[in-house]
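Visitor: only the shape, not the letters, is given here:
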């Protein structure tokens, strides 16, 4: 019964959140001084007349009240019918289907780099905790948290593609196609979680189970990497899942910088062309990604209620 009520509450939260986000998307689009019908006619017709604009407004359903437009969009969206792109004339589902795999590849690769990088840098920082190099790592972490991903992306292009010229960042294939964008997205995460891991290791190595392990003759390295490190990582998993959801939103400008045809590139291109059907769906997907990551984070939190300090040392 408890699980059933939990999932009912979560489903209700998801529905309400998506309704609010998409409604705000509609409102913001209508508050803009740019008329979608005028933008649509201007792109498709060399000579723009008032009659053509009015015909386009009726064709696009923009002559109806906003709530009626929104209600019709929600009804069709529930049937996975998101309309036609005003810029390309193709189905919005087709446009999203091309862009979504690119964004997912960037986010997943970014999560992998972030995870491995955080563990390595965090472990190094633990060993250098009382050394002056530990202070240097802390300062570098603060710097990494302070620099936006899109600035890092621009700097990456300037240094490696323009000044050095030894790295191709635009014509790659396979995993290297997504690596530069994923690396820039992961820097702030590595800076944050490496510090958290170092602090968790410091705490875990002072727990009772670590003391008993030393009494049993286990070496410090074994206690650190086989017991303290897994415990320290597990405590950060809920927050890490939420960060992955934020990475999808954060990839918006980074994808544009590296000319990756993902959701971010599609969103910015649609905003410039005032392609409202595509904008609404991209906003919906980004909101859904954040919600799903939060749900996974909550599930992990529920599974981590057990006190790690009571786990038997193997």
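Guide: Cool, the structure landed. This structure is a prediction, so every number in the text was calculated from the model and none was measured. Residues are numbered from 1 along each chain as shown.
Visitor: rest of the way, CA atoms for contacts and neighbours
Guide: Noted.
Visitor: surely residue 57 meets residue 63?
Guide: Yes. Contact criterion CA atoms under 8 Å: residue 57 and residue 63 qualify, at 5.7 Å.
Visitor: more neighbours: these two, which one.
Guide: residue 57 (19 against 15; other CA atoms under 10 Å).
Visitor: am I right that that one sits in a helix?
Guide: Yes. Counting by DSSP: H, G, I helix; E, B strand; the rest coil, one finds residue 57 located in a helix.
Visitor: ok, which stretches of the stretch 51-200 of the chain are helices?
Guide: Applying DSSP state H, counting those that start in this stretch to the stretch 51-200 of the chain gives helices spanning 66-77, 92-127, 132-146, 149-156, 179-204.
Visitor: next SSE downstream of the last one?
Guide: The element immediately downstream of helix 179-204 (helix or strand, assigned by DSSP states H and E) is helix 208-215.
Visitor: what about versus this one:
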């Protein structure tokens, strides 16, 4: 630039071009370093490390760690301890959550109109007279104050005793454990449909952005957002069970009886996953390293799946954890529509008969499952993205 002359547009463009060239060379050097390190044999890595070359260069390229100005040895030593501390704090934080959930459920059930003692006394041989109702209330422990009832329940729950069902007279924990495999089977099948369908629609919509494929995929996902589970379940029953007679409607043993409720439940979650995948991938595909990968001549599938999809995976992992907990709640509706056995059907019957202890046991189990899944998702972050460190 000539002295005394103000910088013009051409000078500014040349400066930007030189800066882009330097950044591109830096990224290419790092990429080559990782490729050489990945293809080297363990004997070659050990020889380089013992000769001292690894401290400054690795296979002829400067290590990214040294250019940043730090060493990973100390960080890798602190990582397990930090992770253990983080998991411990999160596990302890689950305790007040469970206490709050138990209190809210306990109070809500006692605010529902009706008296379970009157209902059970009317069903018994003693009849529904005042004396029979008072006796039944005493037997059920409902003749004391509400806070005393809760403290009794909480004390037994800490010992693993959630009481016995008012109607079946069976332990609550036994009833939940018996129905749990059916609900887990349904939730896993629905989660598979949610992941495959949602991610597939989202990727197609992002790759073919602003085309008819994009619009069709978003229209399909809009249906999942708009149609409630019970209505989509009824439509599936009408089409595949009544009209075409391809699949059975009710039951929970054979895999054929799992298809319709899993599709109804999974379609609802796939809509959220598809839209989040689309927005995440559109943001990732605009990044500079994607342009560099394409300029190197990599195949489109490698660019999208290997370089793009993994970097857009974190939001999907978060949503996947939330969706699995949501599927456990949605299983209540699906099991009711398709008359399937499971925890959802169990809690509906318990609510209808005002079986307090059974409802509390089911809700606490679902809340605990939800909290554990969220903790597992947070821990999974560090495995997907090594840059994430917990303190």
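Guide: Structure's in. What do you need? Here the structure is a predicted model, which means the values were calculated and not measured.
Visitor: give me the TM-score for these two chains.
Guide: A TM-score of 0.90 describes the superposed chains when it is computed by TM-score structural alignment, normalised by the length of structure 1; 308 aligned residues with a CA RMSD of 2.2 Å.
Visitor: need the counterpart of residue 44 of structure 1 in structure 2.
Guide: With TM-score structural alignment as the matching criterion, the partner of residue 44 of structure 1 in structure 2 is residue 124.
Visitor: swap that for residue 84 of structure 1, sorry
Guide: Under the alignment (TM-score structural alignment), residue 84 of structure 1 pairs with residue 164 in structure 2.
Visitor: and residue 58 of structure 1, by the same measure?
Guide: Residue 58 of structure 1 maps onto residue 138 in structure 2, by TM-score structural alignment.
Visitor: run a quick neighbour tally on that match.
Guide: Residues within reach of residue 138 of structure 2, counting by other CA under 10 Å, total 13.
Visitor: what about it, distance to residue 121 of structure 2?
Guide: Look at residue 138 of structure 2 and residue 121 of structure 2: by CA to CA, to the nearest Å, they are 12 Å apart.
Visitor: run through who's touching stretch 182-200 of structure 2.
Guide: Contacts to stretch 182-200 of structure 2, defined as CA atoms under 8 Å, 6 or more residues apart in numbering, come from residues 252, 258, 261-263, 265-275, 277, 320, 323-324, 327-328, 331, 341-344.
Visitor: matching residues in structure 1 for it?
Guide: Stretch 182-200 of structure 2 lines up with residues 102-120 of structure 1 when matched by TM-score structural alignment.
Visitor: residue 214 of structure 2 against residue 208, yeah?
Guide: Yes. With contact defined as CA under 8 Å, residue 214 of structure 2 counts as touching residue 208 (5.9 Å).
Visitor: those two: which has the busier surroundings?
Guide: Comparing residue 214 of structure 2 with residue 208 by other CA under 10 Å, the one with more neighbours is residue 214, at 19 against 13.
Visitor: give me the nearest residue to residue 317 of structure 2, chain neighbours excluded.
Guide: Spatial nearest neighbour of residue 317 of structure 2, chain neighbours left out: residue 377 (6.7 Å); criterion: CA to CA, 6 or more residues apart in numbering.
Visitor: so the residue in structure 1 that that neighbour lines up against, which of the three states?
Guide: Matched to structure 1 by TM-score structural alignment, residue 377 of structure 2 sits across from residue 297. Three-state call for residue 297 of structure 1 (three-state DSSP): helix.
Visitor: verify the stated contact: residue 297 of structure 1 with residue 241.
Guide: Yes. Using CA under 8 Å, residue 297 of structure 1 is in contact with residue 241, at 5.7 Å.
Visitor: quick one on the thing from earlier: quick one: contacts for the match of residue 377 of structure 2?
Guide: With contact set as CA under 8 Å, 6+ apart, residue 297 of structure 1 has these partners: 237-242.
Visitor: mind doing that once more with 10 Å?
Guide: Residue 297 of structure 1 is in contact with 236-243, 291, 303, counting by CA atoms under 10 Å, 6 or more residues apart in numbering.
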